[in-house]
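Undergrad: here's a sequence, model it:
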Amino acid sequence: MSTLQDVALRAGCSVATASRALTRNGCVSDAMIRKVRRAAAELGYRQSPAGGKAGRRVIGVLVPSVTNPVFSSSLSSIENRMLIAGHGVVIAQSHYDPAREADAVTALLTDRPTGLILTLCDPGNTGHLPPDLPPTVLLGNRPAAAFPAAVCVDNVGAGHELTRFLLDLGHRRILFVSGNFTASDRARSRHEGYLQAVTDAGVEPLEAMQIAFVGGYSQLELDTVLSRSSPTAIIASNDLLAFGVIGALRREGLCVPRDVSVAGFDGIEMGQMLDPPLTTIEMPDASMGTTAASLLLDIAGNGAPARHFDFDYQLRRGGTVRAL
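TA: Okay, the predicted model is just below:
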């Protein structure tokens, strides 16, 4: 069995430097960290996490909510990939709350994970997170200066394509209903795509309606915004919210899509069980989860450089949208 001394000899450094590189505890250059981790992978060296059960290797995963099928799908893929690699998975939730995000990440670090897979509220604003994180991959977020390794889709492009689809069907009063933009850069990017599309078409954008991501869908009230904006189509920032929009329209005595068209994002299976099926942008959540897990293992185990993978999305036309 390989020892830390073997790793240090292969990497051409001291045992102390090798230890700091593997634990990311102390001052070690990124180049040396990659060199030591590559040597450890080549020798099959495995470190026992301090304060934990010997030989227990885990990664930490942070998602906004495990109740959203989008994240459930990604988590399942991550767990399957990590099972093959001999890692357990520890899961935490931010509940779409930037204030709770730091506590959730801190809780994950208590298990001394090999690395982290994070879906953050805003990867461009991470001053609240603990310093000196282990190897980290963003899932669903665009890469940022602090986190260059990321697996995501072009949400701006997706928002633009869905809005363009509605515009081509004759809709000019299109309302964007979303969870709070401060809680999700994905929703904010989708709205940015909406704004680009309506501006390109010379159409006046309607003011976005923002609600809480957690606990606000089933009791959504649209009477005020409907009377003020009179939309012919509504884009929801995710499919679960689209379900809430459809329910709220029905409570107002309106029919989808006869009176108002509705579309969402994510492509979760429940949307195909609606009558009529939901029009949505389908995201490859399972494939993204597997790729994020593989990328993290490559960075943490082989010293591979951080990389960014951009997945394709697909417009799925359902029956909740009609042409005017």
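Undergrad: every contact and neighbour count from this point should use C-alpha atoms.
TA: Noted.
Undergrad: which SSE is Ile84 in?
TA: Element membership for Ile84, per DSSP states H and E: helix 69-85.
Undergrad: which of the residues in stretch 95-110 are buried?
TA: By neighbour count on 16 or more other C-alpha atoms under 10 Å, the buried set for stretch 95-110 is 95-98, 101-105, 108-109.
Undergrad: can you give me how far it is from the chain middle?
TA: Distance, stretch centre to chain centre, for stretch 95-110: 15 Å (C-alpha atoms, centre = their mean, to the nearest Å).
Undergrad: ok, stretch 151-169 next?
TA: Using C-alpha atoms, centre = their mean, the offset of stretch 151-169 from its chain centre is 17 Å.
Undergrad: how about stretch 143-155?
TA: 10 Å.
Undergrad: show residues contacting that stretch.
TA: Defining contact as C-alpha atoms under 8 Å, 6 or more residues apart in numbering, one finds that stretch 143-155 is touched by 123-124, 126, 136-142, 186-187, 189-190, 193, 283, 288, 291-292, 306-313.
Undergrad: to check against the first, give me the structure of this:
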Amino acid sequence: MGATIRDVAQAAGVSVATVSRLVNGTGRVRDDTARRVQTAIDRLGFRPNAIGRNLSTARTRTLGVVIPSLSNPVFADAVAGINAEAKAQGYTLMFMATDYVRTDEQALVGTLLAYQVDGLILTVADAADSPVLDALDRDDVPYVLIYNQPTARNRPTVTVDNVTAGREVADFFADLGHERLAMVSGTLTASDRARARRDGFVAGAEARGLAAPRVLEVDFVDLDADAAVAPLFADRTGAPTALFCSNDLLAISVIGALGRLGLGVPADVSVIGFDGIAVGAQLHPTLATVAQPSREMGRVATTRLLARLAGETAAPATVLPHTLRPGESAGPAAKPCPADLQVPFHHNGRSPS
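TA: A predicted model of the protein is given here:
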């Protein structure tokens, strides 16, 4: 089997898009880069595919989508919005998921570019510090971020104001009389959105004169909610009476874990999630949450990407409105629990069965 375009890109230390531009003559490549690529082509004996060369001179009318997870309905909602707008404009989608593994981002994007997608809509771990975005910027590949936070480099993104949303959650809890707050978050290095929510929540609590909330990080994918939550309630006298979870799926898992600890929601502990997924309104208790317009975010991101493909200059961040949606899982602060009613805590981090 002969060398592939990806083999050439790896040997030359450049992106697949750069090799494609040089081979197909569809864009400018710096002289020193062109020499490295040509040396790799000669050494590997790479022969461009004629069909691929023909496709590269025209649009494939395909958009690549990279999201963190296929299991979280919030991303499914966004993809639905992307797909509806793309389909209306005569485009199809190819999408992949990173499972929150930051080091997989570049490989997945490279795979999509090898299929010659016209542009990308993606969510990365951190838009301010992203090797894959650096490469896309360097190679002038059209893309729009979704959910990621605005950066000093004005990378195009469609998102909500996560910092303000976090502050509003803290205010909501304080207005209900809660004084001991905590947050359960997915891994902060895997999500600039979760960090922004954390920052707003902590700042909001401090602005109301409350102690800084304790922040627990858990694995987004391999979640053990029981083990994560139990230490917070080992000593009920100082335990939080309100928990903010960085997404709705996490909040649902936490509510289940609290029940297994013998704690009622919201009688003993109030819980607020983030995303506004539809299933939250079907639960008992119904889930209080910060709802973000995911489907609309997907639609707007698609229109912005198609505008860039049409030659328009990339616009700065688009921040859409969010809504703090009350639900049965958040209520007035619980009265202090006597010490003799504390939940037993075992060394394995779980309550007795």
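Undergrad: buried only: go through the contacts of stretch 143-155 of structure 1 for me.
TA: Buried subset of the contacts of stretch 143-155 of structure 1 (neighbour count, 16+ other C-alpha under 10 Å): 123, 126, 136-142, 186-187, 189-190, 193, 283, 288, 291-292, 306, 308-309, 313.
Undergrad: ok so, going back, next, the buried residues of the helix holding Ile84 of structure 1.
TA: Within helix 69-85 of structure 1, the residues scored as buried using 16+ other C-alpha under 10 Å are 69-75, 77-82.
Undergrad: now, among these, which is nearest to Phe265 of structure 1?
TA: Using C-alpha to C-alpha, Val70 comes nearest to Phe265 of structure 1 of the buried residues of helix 69-85 of structure 1, at 10.1 Å.
Undergrad: which non-adjacent residue is nearest the equivalent of the closest one over in structure 2?
TA: Taking TM-score structural alignment, the alignment pairs Val70 of structure 1 with Val74 from structure 2. Spatially, and ignoring its direct neighbours in sequence, Val74 of structure 2 is nearest to Ile277 (6.0 Å; C-alpha to C-alpha, 6 or more residues apart in numbering).
Undergrad: tell me the counterpart of the one you found in structure 1.
TA: In structure 1, the residue paired with Ile277 of structure 2 is Ile268, using TM-score structural alignment.
Undergrad: kindly report the same for Phe220 of structure 2.
TA: Using TM-score structural alignment, the equivalent of Phe220 of structure 2 in structure 1 is Phe213.
Undergrad: can you count the residues close to the closest residue to that match other than its chain neighbours?
TA: Counting by C-alpha to C-alpha, 6+ apart, Gly179 is the residue found nearest to Phe213 of structure 1 once chain neighbours are left out, at 4.7 Å. When neighbours are counted by other C-alpha atoms under 10 Å, Gly179 of structure 1 registers 22.
Undergrad: residues in contact with the residue nearest to the spatial centre of structure 1?
TA: By C-alpha atoms, centre = their mean, structure 1 has its centre lying nearest to Gly140, at 2.8 Å. Gly140 of structure 1 sits next to 119, 150-153, 186 when contact means C-alpha under 8 Å, 6+ apart.
Undergrad: average offset of stretch 288-300 of structure 1 relative to structure 2?
TA: Average distance, stretch 288-300 of structure 1 versus aligned residues of structure 2 after superposition (mean C-alpha distance after the TM-score superposition for structure 1): 0.3 Å.
Undergrad: where do the helices of the stretch 51-200 of structure 1 begin and end?
TA: For the stretch 51-200 of structure 1, applying DSSP state H, counting those that start in this stretch gives helices covering 69-85, 98-109, 155-168, 185-200.
Undergrad: out of these, flag the one nearest Gln5 of structure 1.
TA: That would be helix 69-85 among the helices of the stretch 51-200 of structure 1, by C-alpha to C-alpha, at 24.0 Å.
Undergrad: for that closest one, name the packing helices and strands.
TA: In terms of contacts (3 or more C-alpha pairs under 8 Å, 6 or more residues apart in numbering; DSSP states H and E), helix 69-85 of structure 1 is packed against strand 88-93, helix 285-302.
Undergrad: tell me what angle the shortest one forms with helix 98-109.
TA: So that's strand 88-93 of structure 1. Interaxial angle, strand 88-93 of structure 1 versus helix 98-109 (axes from the mean of the first three to the mean of the last three C-alpha atoms, to 10 degrees): 160 degrees.
Undergrad: same question, the longest one
TA: Relative orientation of helix 285-302 of structure 1 versus helix 98-109 (the same axes, to 10 degrees): 50 degrees.
Undergrad: tell me what angle helix 285-302 of structure 1 forms with helix 69-85.
TA: Angle, helix 285-302 of structure 1 to helix 69-85, by the same axes, to 10 degrees: 40 degrees.
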